[in-house]
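Asker: one predicted model, sequence on top.
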Amino acid sequence: MKELIPKDEYGIFADAHDTEMIVPKQWIYIIEKEQNRVKVGVSAMPEERMKVLERTGGFKILRKQLLGPFQNGYQVECEIHRRMRYEKLISEWFAIPFETAVLVAEEVAESRGDINPKQNTDEVGTDASFSRLFPQYAEICNFYEALNDAGLTIYKDENGKIWFESEELGMFTAEFFSAFMKLSKTKLEEDK
């Protein structure tokens, strides 16, 4: 199979017109709230993300740890989640001591992460690359983060139908969700 975009010596895709390396911008964050509740996530702007989580989740972050930056942050995050799957509560939250979560995350980051010390911040960013390849990348990331914040997980069944799962409502379809939202909007308008 022919490569459309050449890779540099680190396996990172180079720009089609230039061989500058892409600066990794995905950070793994590990946060702890009360009762050994730990969240492991990925974000290009982890400090802002943690502020949003506190504000929308109604809790205070007790401790936090950042790892990265990575280009393959989502793959690193996925492997961390896989290794902690038996402690999973819901979505990206785990019932695990903070120190244990950090140790698992550091081990995965060391073995799977693509940190490249030769890169510097003057080089081309991932945002520019993703913007060229996927014009709606930021909106898609925001959408998935919103679903995650709402405690929703998305599944696709063998027929290709999309299903959502939440702790409160269980499994439901997009059609159900749409009808539920319309009903909620109507109810809000009636209450005014």
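Answerer: Arrived safely. Residues are numbered from 1 along each chain as shown.
Asker: going forward, measure contacts and count neighbours with C-alpha atoms only.
Answerer: OK.
Asker: can you give me the helices for this structure?
Answerer: Remark: helices assigned in the chain by DSSP state H are 46-57, 73-83, 98-112, 126-133, 137-149, 174-191.
Asker: would JSON lines of those with mean neighbour count be doable?
Answerer: Output for those, formatted as JSON lines (neighbours: other C-alpha atoms under 10 Å):
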{"stretch": "helix 46-57", "mean neighbour count": "14"}
{"stretch": "helix 73-83", "mean neighbour count": "19"}
{"stretch": "helix 98-112", "mean neighbour count": "17"}
{"stretch": "helix 126-133", "mean neighbour count": "13"}
{"stretch": "helix 137-149", "mean neighbour count": "14"}
{"stretch": "helix 174-191", "mean neighbour count": "11"}
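Asker: next one for the comparison:
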Amino acid sequence: SKEGRYTEDDTPCPLGVYGQSKLAGEQAIAAVGGQYLILRTSWVYSTHGKNFLLTMQRLLQEKPQMRIVADQIGAPTWAGTIAHSTRALIERWQAGQAGDWGIYHLTAQGETSWFGFAQAIGEHLRAEGKACAELEGIPSSAYPTPAKRPLNSRLNCSRLQQQWQVVQPQWREALRECLAKQH
């Protein structure tokens, strides 16, 4: 329900069982004590497994038109970005350049909706000469799901940059890099 980006200091308020289990995991790690890093991320995609990118690539080529939620906002974050950032954190720690321990947000920079993410995937398909569905943006209320989804999934990642000097790429740049590695 927050208007802007969530910070690590905002009180978590998970909407469902999935979010509650993630919060319980964070709390269990913090309760153990010692040095730890918890990296919160969102809208993760990859060229492997099941995720929005792969689903959209398939559906955009199979269907003539698609309706995609346009009022949920976040930052699509490539699994490769998370891996590169995790490596950078480990390297800084090993070099004695660690920041404070604790919870950090790690997403790509920028923001978009699921509709905007699907449009970017479609642009890539068209650039490759592939067929692509016509897209229509719709409100969340027109696409009910069993689990309630937040309209705002934007995370403020400035603490990670300030404390650890680890900067994330723009989401479109990371998507291009991911898709280039897909071939």
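Answerer: Everything's here; your move. Please read these numbers as outputs of a predicted model, since none were measured by experiment.
Asker: superposed, what's their TM-score?
Answerer: For this chain pair, the superposition-based TM-score is 0.28 by TM-score structural alignment, normalised by the length of the second structure; 83 aligned residues with a C-alpha RMSD of 5.0 Å.
Asker: quick one on the thing from earlier: can you tell which of the helices of the first structure is closest to Arg37 of the first structure?
Answerer: Nearest to Arg37 of the first structure among the helices of the first structure is helix 98-112 (7.9 Å), distances taken as C-alpha to C-alpha.
Asker: now do that closest one against helix 73-83, angle only.
Answerer: Using axes from the mean of the first three to the mean of the last three C-alpha atoms, to 10 degrees, the inter-axis angle of helix 98-112 of the first structure relative to helix 73-83 is 130 degrees.
Asker: tell me what helix 98-112 of the first structure is packed against?
Answerer: Packing partners of helix 98-112 of the first structure (3 or more C-alpha pairs under 8 Å, 6 or more residues apart in numbering; DSSP states H and E): strand 26-33, strand 37-43, strand 63-70, helix 73-83.
Asker: elements contacting the shortest one?
Answerer: Helices and strands touching strand 37-43 of the first structure, by 3+ C-alpha pairs under 8 Å, 6+ apart, are strand 26-33, helix 73-83, strand 93-95, helix 98-112.
Asker: got those as a markdown table, with distance to Val52 of the first structure columns?
Answerer: Output for those, formatted as a markdown table (distance: least, C-alpha to C-alpha, whole Å):
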| stretch | distance to Val52 of the first structure |
| --- | --- |
| strand 26-33 | 13 |
| helix 73-83 | 19 |
| strand 93-95 | 16 |
| helix 98-112 | 20 |
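Asker: of the ones you listed, which is nearest Thr173 of the first structure?
Answerer: strand 93-95 (23.3 Å).
Asker: point out the other helices and strands that that closest one packs with.
Answerer: Packed against strand 93-95 of the first structure by the contact rule (3+ C-alpha pairs under 8 Å, 6+ apart) you find strand 37-43, strand 88-90.
Asker: sorry, back to before: mind putting the helices and strands packed on helix 98-112 of the first structure into a markdown table with distance to Lys182 of the first structure?
Answerer: Below are those laid out as a markdown table (distance: least, C-alpha to C-alpha, whole Å):
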| stretch | distance to Lys182 of the first structure |
| --- | --- |
| strand 26-33 | 34 |
| strand 37-43 | 31 |
| strand 63-70 | 38 |
| helix 73-83 | 33 |
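Asker: select, out of the ones you listed, the one closest to Asp191 of the first structure.
Answerer: When those are ranked by proximity to Asp191 of the first structure (C-alpha to C-alpha), strand 26-33 comes first, at 35.2 Å.
Asker: how about that closest one, which residues are buried there?
Answerer: In terms of neighbour count (16 or more other C-alpha atoms under 10 Å), strand 26-33 of the first structure has its buried residues at Gln26, Trp27, Ile28, Tyr29, Ile30, Ile31, Glu32, Lys33.
Asker: residue contacts, the second one?
Answerer: Each residue near Trp27 of the first structure by C-alpha atoms under 8 Å, 6 or more residues apart in numbering is listed here: Val42, Ser43, Ala44, Met45, Pro46, Leu66, Leu67, Gly68, Pro69, Phe70, Gly73.
Asker: which ones are touching the residue nearest to the first one when sequence neighbours are not counted?
Answerer: With C-alpha to C-alpha, 6 or more residues apart in numbering as the criterion, Val42 of the first structure has its nearest non-adjacent residue at 4.5 Å, and that residue is Ile28. With contacts defined as C-alpha under 8 Å, 6+ apart, the neighbours of Ile28 of the first structure are Val40, Gly41, Val42, Ser43, Pro46, Leu66, Leu67, Gly68, Pro69, Gly73, Val76, Glu77.
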